[in-house]
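> pasting the sequence and the predicted model now:
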Amino acid sequence: MQEMTGAEMVVQALRDNGVKHIFGYPGGAVLPIYDELFQQEDIEHILVRHEQGAGHAAEGYARSTGNVGVMLVTSGPGATNAVTPLQDALMDSIPLVCITGQVPTTLIGSDAFQECDTVGITRPCTKHNWLVRDVNELAAILHEAFHVARTGRPGPVVVDIPKDIQFSTGTYTPPQTAPRTSYHPRVHGDAEAIKAAIELMKTAKRPVIYSGGGVVNAGTEASLLLRELVNLTGFPITSTLMGLGAYPASGENWLGMLGMHGTYEANMVMHDCDVMLCIGARFDDRITGRIDAFSPNSKKIHIDVDPSSINKNVRVDIPIIGDAGTVLEDMVRLWRATAKADKDGLKPWWDQINRWRSRNSLAYKHSDDVIMPQYAIQRLYELTKDRKTYITTEVGQHQMWAAQHFGFEEPNRWMTSGGLGTMGYGLPAALGVQIAHPDALVIDVAGDASVQMTIQEMSSAVQYNAAIKIFILNNQYMGMVRQWQQLLHGNRLSHSYTEAMPDFVKLAEAYGCHGIRCDKPSELDAAIKEMIETPGPVIFDCRVANLANCFPMIPSGKAHNEMLLPDEATDEAVANAIDEKGRMLV
């Protein structure tokens, strides 16, 4: 133990918790911490251009590495600007430590300059938060913050530090001697429940494995165990948006993503299965569709480290609370000891699955005159699949096309905003990924509307020579909004068309990076190669078909077997998909 100021404790705690990079923006209430950062070289601070960008960059850093992401912001608007990435991280289970400055303790509650109730504001959007009132408690709180963020179901935490606490002197407590936290999530699943799950799986004639982001969060070993379980059982497997990459897209048992814009075969399997093994997913509305029609004839096994996720949305038959990797290890061991794959018994099920696959639900009409967005993603995948590639996205049609047409073979290579659906996520997330993996190819698949919400972070990319590639599917619309307006609101395109678009090539040049524009399918490959081979940051303006729609699609409030497929998306089919009140809720 040693005496130091609160600001020194912050930097030492970051160092002791293995932090190499933090993302932040200075302000009056955190200047003592910034002064300490200036006087050391162990931790690199990445200066963003907006606090929201700091949070999303920390999310991308965390998701791509499996480590805790760290952001540092000032009081008042600095803290309130962090709310969006905190909620985003909470919904997508991303480990994040947000350190905020606060006005001196003597001024709290006085409406002082740049004061806000940070703890009150962030309580609903964090796993836990702290207001530090004693410098001698600061180190222990910081260590606990990292523990809470990374264990159990990962998530964001906030440590709010008044300015006088940063100046005060106290005793620093190293992590190994700090008081033990009371937060002890359950890691090992109940042995009897796991045994019952295996027994149920043995009887399955129409099984499916439904995996989610929890498998990715559990580490690389969990993904390997998932693949082993699929090989041992012979079961088909599908995944949520957040779970892509845990099982390889090239795997023969892969059904593709399920849910609102999932494949026909994945959704039909989920509807008709008799045994469902859900691992690290939470049965959210984008997956289930109509709850009372969701997988109506199946027995459900649910593995999740978060007890509150069990039976929250869907009642299950065998709940197993525990870490996905630990439970999968037990399941693999028990299956090896007591069971074997029943290929003959599962053959009728696979025959049916292959009939569903033959519908080719991701098909689209190719054009030699205009770049189809699906084609753009396919070519991007083919030209980057042999590289160490990380993909981030904004939110909208381009996000779904990337999920559908870019094949992910490994976990932690796909960073997207799933639960909150945050426009503007992808560019700063790409910055965070690139800082974590400086030699990798990092591409933000963006929309022309979403990317403008945090476009200023290109300045940070240039400053730190982070060679991110911003691949914009530019259709001149807020594409997903326009699609819903076309299908459900009489094609009344209320404010979904952008009439004053920037020249993205000139914008790239203004930021000091490289700009590319392409609008011809015949020139697309060469343009993508130019983007890849350019050493610094790039903005790629890929002009795609303006009115392409994203299919398949399960209309909200409909069951999995009521999908709209590309060749069925007629006006009549859409009319039949609308509910009895004449509307379909987003």
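In hand now; what should we look at? Numbering: from 1, shown residues only.

> from now on I want contacts and neighbour counts done on CA atoms only, so please keep to that.
OK.

> helix/strand/coil for residue 180?
Of the three states, residue 180 takes coil according to DSSP: H, G, I helix; E, B strand; the rest coil.

> cool, and residue 130?
Recorded secondary structure, residue 130: strand (three-state DSSP).

> what of residue 276?
Following three-state DSSP, we place residue 276 in the strand state.

> identify the residues contacting it.
Contacts for residue 276 were tallied using CA atoms under 8 Å, 6 or more residues apart in numbering; they are 207-210, 270, 298-301.

> repeat the analysis, applying 6 Å as the threshold.
207-209, 300 (CA atoms under 6 Å, 6 or more residues apart in numbering).

> how about the strands in the stretch 251-400 of the chain?
254-257, 275-279, 299-304, 318-321, 389-393 (DSSP state E, counting those that start in this stretch).

> give me the contact list for stretch 26-41.
The contact list for stretch 26-41, computed with CA under 6 Å, 6+ apart, reads 7, 74-75, 101-102, 163.

> give me the PyMOL select line for these, limited to the buried ones.
Buried residues among those (16 or more other CA atoms under 10 Å), as a PyMOL selection:
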select buried, resi 7+74+75+101+102+163
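
> which residues touch the most centrally placed residue in the chain?
Residue closest to the mean C-alpha point of the chain, counted by CA atoms, centre = their mean, is residue 416 at 3.9 Å. Shown in contact with residue 416 (CA under 6 Å, 6+ apart): 392-393.

> let's see that with 10 Å instead.
By CA atoms under 10 Å, 6 or more residues apart in numbering, the contact set of residue 416 is 59-60, 63, 88, 92, 241-242, 391-395, 399, 403, 422, 425-426, 429-430, 444-445.

> and residue 499, by the same measure?
Residues near residue 499 by CA under 10 Å, 6+ apart: 476-477.

> let's bring in a second one:
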Amino acid sequence: MTASQAKQETKTAAMTKSGAELLLDALEEQGVDLIFGYPGGAVLPIYDALHARDTIRHILVRHEQGALHAAEGYARSTGKVGVALVTSGPGATNAVTGLADALLDSIPIVCITGQVARPLIGTDAFQECDTTGITRSCTKYNYLVKSSHTLSTTVHEAFHVARNGRPGPVLIDIPKDVQFEAAQYTSRADARNRNCIVTPEIDPNQIDQVVDLMRYARRPVFYTGGGVINAGPDASRTLRDLAKATGFPVTSTLMGLGAFPASDPQWLGMLGMHGSYEANNAMHDCDLMIAIGARFDDRVTGRLDAFSPNSRKVHIDIDPSSINKNVPVDIGIIGDAGAVMSAMLAEWQRREKEEKHDRGRIEGWLEQVDGWRARKSFQYAPAKDAIKPQYAIERLYALTRDKNVYVTTEVGQHQMWAAQHFHFDEPNRWMTSGGLGTMGYGLPAALGVQAAYPDALVIDIAGDASVQMTMQEMSAAVQHDLPIKIFILNNAYLGMVRQWQELLHGGRYSHSYSDSLPDFVKLAEAYGGHGIHATTPDELDAKIIEMIESPKPVLFDCVVTQEENVFPMIPSGAAHNEMLFGEMKEGAVSEQGKTLV
């Protein structure tokens, strides 16, 4: 070997790093400053490398499912890619629920899992499982890294896949010996990028066709979803501008709340199984439906053969597979929601300069919408000596509306009441499990939001059953000084299960009552947090303020009436105009607390 060759070899060796270091370098270049994780044997080299760095903060959760939901909460509230780090075997399998949740709700996360050393793969080694095989159906893409030489470029590609096109979860499975193996770093600029962006250029002819339909429609409606929020803040602003320019009413899925301001007169409220009377009737009777970033899921459409039977349908979505998947449409546009809406708005405004749109065409429609709105479908019968869950949400909203508030939820009745009675004027403020309906989502998701926004007021609106599925994450909240507020609507039931058993199964409440609940105040104190208990309407406001002002994580045990149902409700298999309403008693009140009858 010549002297120059020896010198070059020495230089090359000095430039190499272990796989664990290469992973962290790639994460840093991707802008990652926060990881949610739980260590184990197969990822100890990564944790050892992480110990020497102060550029990436690590939140130690108490269960891997919590890590994935925390990463989801971080991603949904910031618009960035969330990152979770878990070990092999049970660490990876515990992450599956969070991965499936993120896939259905289009949440960009990268999950890094440890794997047994390469020679042991396939030998049934300790804590070995086929992670890539198990997670193939619940990730947008997954990788098994076979060499440290490809590790950094794999990380860059994983972030590219997670955030582009329809966002979603990506998993990187890294054998333990790859984490020790030395290699040179590949920068983001030099890394390959899988072509996951299949969005074609916007077709001006399609935009012309849509605007033609818009200008001649008599009963139009914008049906918006989480895709508007995923497209970024500019997309939400464009939606507002488009609605203002056209005068069309706007409704939204559960996932799209906040993309259009709830305080705007054109807002119809949420649609679907527990949506508003005006939103569902507008969807049923419209003659033009413009779906933007929504996927026509069953909780929105109801009975498909009765779904909006007399409308022309336009569907705008970044995912080609969503077009005509559940509902045949007249015009399908594959594209970023914000970009397509911008093109629609530009064409609308161009035509306005030539000839003003005849607003008289939709006046009768808007009057009809106001008639449906007067039904005040979220009203409920009051209770003098007990807290109604709807009232609890109303007071929570009233006392926090002037604050920098972010809301997560668990899944169940409380989730629907929160969607009905807590109102959002901005995107990325509402984090809930929509597609998978994951009980236990809200508490760890709140950790992720609070870690992203340390000075914000982060509230998990919870149910007494759902919150217990990930209650251990209160320990993480206390350890990492994340003062999340868990507002529990405690009715001692699996509330939505009980509601369906009452309405559909003859009132046979089979295993849906919890007769051994913890003392949530003592539980909060045991974790080192703050516990609050309320049972009457008169004490509720003061105790909500106490919760807001507490510097600690809080468990608020709000005891509510036990057999309240979520109404209105479209029964499974029914059409939008076949809604059920609860019995309205003398003294019924609106969601604003005004007496109606």
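The structure has been received and is ready for your questions. A quick note: this is a predicted structure, and the numbers were derived from the prediction, not measured.

> list the TM-score for the superposed pair.
The TM-score (TM-score structural alignment, normalised by the length of the first structure) is 0.96; 569 aligned residues with a CA RMSD of 1.1 Å.

> sorry, back to before: which residue lines up with the residue nearest to the centre of the first structure in the second structure?
For residue 416 of the first structure, the aligned residue in the second structure is residue 432 (criterion: TM-score structural alignment).

> so where's the longest helix in the second structure?
Assignment by DSSP state H gives helix 337-354 as the longest helix of the second structure.

> rewinding a little: so which of the contacts of stretch 26-41 of the first structure sit within strands?
Secondary structure from DSSP state E places 101-102 of those in strands.

> out of the contacts of stretch 26-41 of the first structure, which comes closest to residue 366 of the first structure?
Residue 366 of the first structure lies nearest to residue 74 out of the contacts of stretch 26-41 of the first structure, by CA to CA, at 50.0 Å.

> map the closest one onto the second structure.
Alignment note (TM-score structural alignment): residue 74 of the first structure maps to residue 87 of the second structure.

> excluding its backbone neighbours, what's nearest its match?
Nearest residue to residue 87 of the second structure in three dimensions, chain neighbours excluded: residue 114, at 4.6 Å (CA to CA, 6 or more residues apart in numbering).

> what does that neighbour align to in the first structure?
Checking with TM-score structural alignment, residue 114 of the second structure has residue 101 as its match.

> over to residue 445 of the second structure?
Checking TM-score structural alignment: residue 445 of the second structure goes with residue 429.

> before we move on, what about residue 558 of the second structure?
Under the alignment (TM-score structural alignment), residue 558 of the second structure maps onto residue 542 of the first structure.

> tell me how far residue 545 of the second structure lies from residue 336 of the second structure.
Here residue 545 of the second structure is placed at a distance of 41 Å from residue 336 of the second structure (CA to CA, to the nearest Å).

> ok, back up a step: out of the contacts of residue 276 of the first structure, grab the one that's most surrounded.
Comparing the contacts of residue 276 of the first structure on neighbour count, residue 208 comes out first with 28 neighbours (neighbours: other CA atoms under 10 Å).

> where does that residue land in three-state SS?
Reduced to three states by three-state DSSP, residue 208 of the first structure is strand.

> go on, residue 501 of the first structure?
Under three-state DSSP, residue 501 of the first structure falls in the coil class.

> what sits closest to it if chain neighbours are left out?
Nearest residue to residue 501 of the first structure in three dimensions, chain neighbours excluded: residue 476, at 7.5 Å (CA to CA, 6+ apart).

> contacting residues for the equivalent of that neighbour over in the second structure?
In the second structure, the residue paired with residue 476 of the first structure according to TM-score structural alignment is residue 492. When contacts are counted by CA under 10 Å, 6+ apart, residue 492 of the second structure is found next to 463-465, 512-517, 559-563.

> what ranges do the strands span in the stretch 101-250 of the first structure?
Ranges of strands in the stretch 101-250 of the first structure, per DSSP E, counting those that start in this stretch, are 128-131, 156-162, 169-172, 207-211, 237-239.

> which stretch among those comes nearest residue 464 of the first structure?
Closest of those to residue 464 of the first structure is strand 156-162, at 25.5 Å (criterion: CA to CA).

> what helices or strands is the closest one leaning on?
helix 6-16, strand 69-73, helix 83-92, strand 96-102, helix 118-122, strand 128-131, helix 135-150 (3 or more CA pairs under 10 Å, 6 or more residues apart in numbering; DSSP states H and E).

> need the nearest residue in space to the residue mapped onto residue 6 of the first structure from the second structure, chain neighbours excluded.
Superposed on the second structure with TM-score structural alignment, residue 6 of the first structure falls opposite residue 19. Setting aside the residues directly before and after it, residue 19 of the second structure is nearest to residue 179 in space (CA to CA, 6+ apart), at 4.1 Å.

> can you pull the contacts of whatever residue of the first structure lines up with that neighbour?
Residue pairing (TM-score structural alignment): residue 179 of the second structure is matched to residue 166 of the first structure. When contacts are counted by CA under 10 Å, 6+ apart, residue 166 of the first structure touches 4-10, 29-33, 101-102, 104, 132, 135, 138.

> try 7 Å this time
Neighbour list for residue 166 of the first structure: 5-7, 32 [criterion: CA atoms under 7 Å, 6 or more residues apart in numbering].

> might one say that the match of residue 114 of the second structure is in contact with residue 74?
Yes: counting by CA atoms under 7 Å, residue 74 is a contact partner of residue 101 of the first structure at 4.6 Å.

> how much space between the counterpart of residue 121 of the first structure in the second structure and residue 82 of the second structure?
In the second structure, residue 121 of the first structure lines up with residue 134, judged by TM-score structural alignment. Using CA to CA, one gets 21 Å for the distance from residue 134 of the second structure to residue 82 of the second structure.
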